[in-house]
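> Predicted model and sequence below, questions to follow.
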Amino acid sequence: MRTTSSTRTRARPASSRRTGSINTGSGPAKRTAAPRPPRGLTGRATVLIVVFVALALAYTYPLRVYLAQESQIAQLEAEQAEQRRAIADTSEELQKWKDPEYLRAQAREKLFYVRPGETPLLVLNDPAGAAREAGKNAPAAAPDRWYETLWSSVRAADAESPN
């Protein structure tokens, strides 16, 4: 089977056939521009962006509620931990009061209890009484205020004037 050049050209589609005029060096070949996609947003891209914006807006409120609940849970857990610490401190204090030695020490300190045979000694803070007993005078009075001194000097000057 022989194939001729005429059968080869018939087998090719019309768009890919070469024309009989081959560039013979008479100038550069003419280039054809390929179709370019339109610039800007296509309809599909616009719809896709609208769907994403709608989904973002739809998830905003539940996300805000979720975050508010998380912060509330954290606050309640902190309060619960503080209450547990207070309960532990109170139970520890209760255990101290159940000890008879601690109870005796508190009675001696706060209520001035003494054991039988002990002599109680109570110290009172009375500096005037202590000074009297020591044969000293009471502490000196505080000096007059400057305006009282000034006023008394004005009165004394008025009393001395002959007018």
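Sure thing, it's come through.

> contacts and neighbour counts: CA atoms only from here.
Will do.

> Which elements pack onto the helix or strand containing A107?
Using DSSP states H and E, A107 maps to helix 100-111. Here helix 100-111 touches helix 43-98, going by 3 or more Cα pairs under 8 Å, 6 or more residues apart in numbering; DSSP states H and E.

> next up, a second structure to put side by side with the first:
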Amino acid sequence: MLLVVLIALALGYTYPVRVYLTQQSDIARMEQAQAEQRRRIGELTEQAALWQDPEYIKIQARKRFFMVYPGEVPLVVLDDPEGAARDAGANPDAAKKPPADPWYDTLWSSIQAADKAVAQ
């Protein structure tokens, strides 16, 4: 009889223990997300503080919008290999490979080749 009571108690406590463990894992996950949000808020606060500095704003305007002071000559480097080859007098199309045949053309030519082999 004592064994039956102990088994009944063990079965009765399994569900509350499972709920407790689930809640603890949820709490840990939420605390991790909250810490991540606090870190992100700190980064954004630092970035907002930078934008309060007029010198930082000038640097960003020069970098992002290519603004220059009067008398300066702006120089913008473009990454255009085809245009550079064309300007140098080379043929930019010489480096390009011809486009590969579509898969269905390859399939059809292999079917035709197999048919010719069978016909002979």
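All right, it came through fine. No experiment lies behind these values; they were computed from the predicted model shown.

> who touches the residue positioned nearest the centre of the second structure in this structure?
What sits nearest the mean C-alpha location of the second structure, by Cα atoms, centre = their mean, is R40, with 18.2 Å. Contact analysis of R40 of the second structure by Cα atoms under 8 Å, 6 or more residues apart in numbering lists nothing.

> run the last query once more with 10 Å
By Cα atoms under 10 Å, 6 or more residues apart in numbering, the contact set of R40 of the second structure is Q34, E46.

> That one maps to what in the first structure?
Using TM-score structural alignment, the partner of R40 of the second structure in the first structure is A86.

> Ok, V77 of the second structure next?
If you follow V77 of the second structure across to the first structure using TM-score structural alignment, you land on V123.

> And that match, how far from K110 of the first structure?
14 Å (Cα to Cα, to the nearest Å).

> P100 of the first structure now?
Distance, P100 of the first structure to K110 of the first structure, by Cα to Cα: 15 Å.

> for P62 of the first structure, same thing?
59 Å.

> Compare these two (neighbour count), which wins?
Taking neighbours as other Cα atoms under 10 Å, P62 of the first structure and K110 compare with P62 leading, 11 against 8.

> any idea how far that one is from Q69 of the first structure?
Per Cα to Cα, P62 of the first structure is found 11 Å from Q69 of the first structure.

> ditto for V53 of the first structure
Taking Cα to Cα, one finds V53 of the first structure at 25 Å from Q69 of the first structure.

> aligned partner of A8 of the second structure in the first structure?
Match for A8 of the second structure (TM-score structural alignment): A54.

> count of neighbours near that match?
11.

> Contact partners for it?
Counting by Cα under 10 Å, 6+ apart, A54 of the first structure touches L48.

> Check T60 of the first structure too.
Taking Cα under 10 Å, 6+ apart as the test, what T60 of the first structure contacts is Y66.

> measure it to E118 of the first structure for me?
T60 of the first structure is 78 Å from E118 of the first structure, by Cα to Cα.

> ok, now N125 of the first structure?
The value you get for N125 of the first structure to E118 of the first structure, if Cα to Cα is used, is 22 Å.

> repeat for W151 of the first structure
59 Å.

> Repeat that for A128 of the first structure.
29 Å.

> Ok, A58 of the first structure next?
82 Å.

> Equivalent analysis for N137 of the first structure, please.
Counting by Cα to Cα, the gap from N137 of the first structure to E118 of the first structure is 35 Å.

> who has more neighbours, those two?
Legend: neighbour count by other Cα under 10 Å for N137 of the first structure and E118, higher for N137 (12 against 8).

> residue in the second structure matching that one?
Using TM-score structural alignment, N137 of the first structure pairs with A90 in the second structure.

> My read is that that match contacts P81, right?
No - taking Cα atoms under 10 Å as the definition, A90 of the second structure is not a contact partner of P81, at 11.0 Å.

> Tell me who's in contact with A159 of the first structure.
Taking Cα under 10 Å, 6+ apart as the test, what A159 of the first structure contacts is S153.
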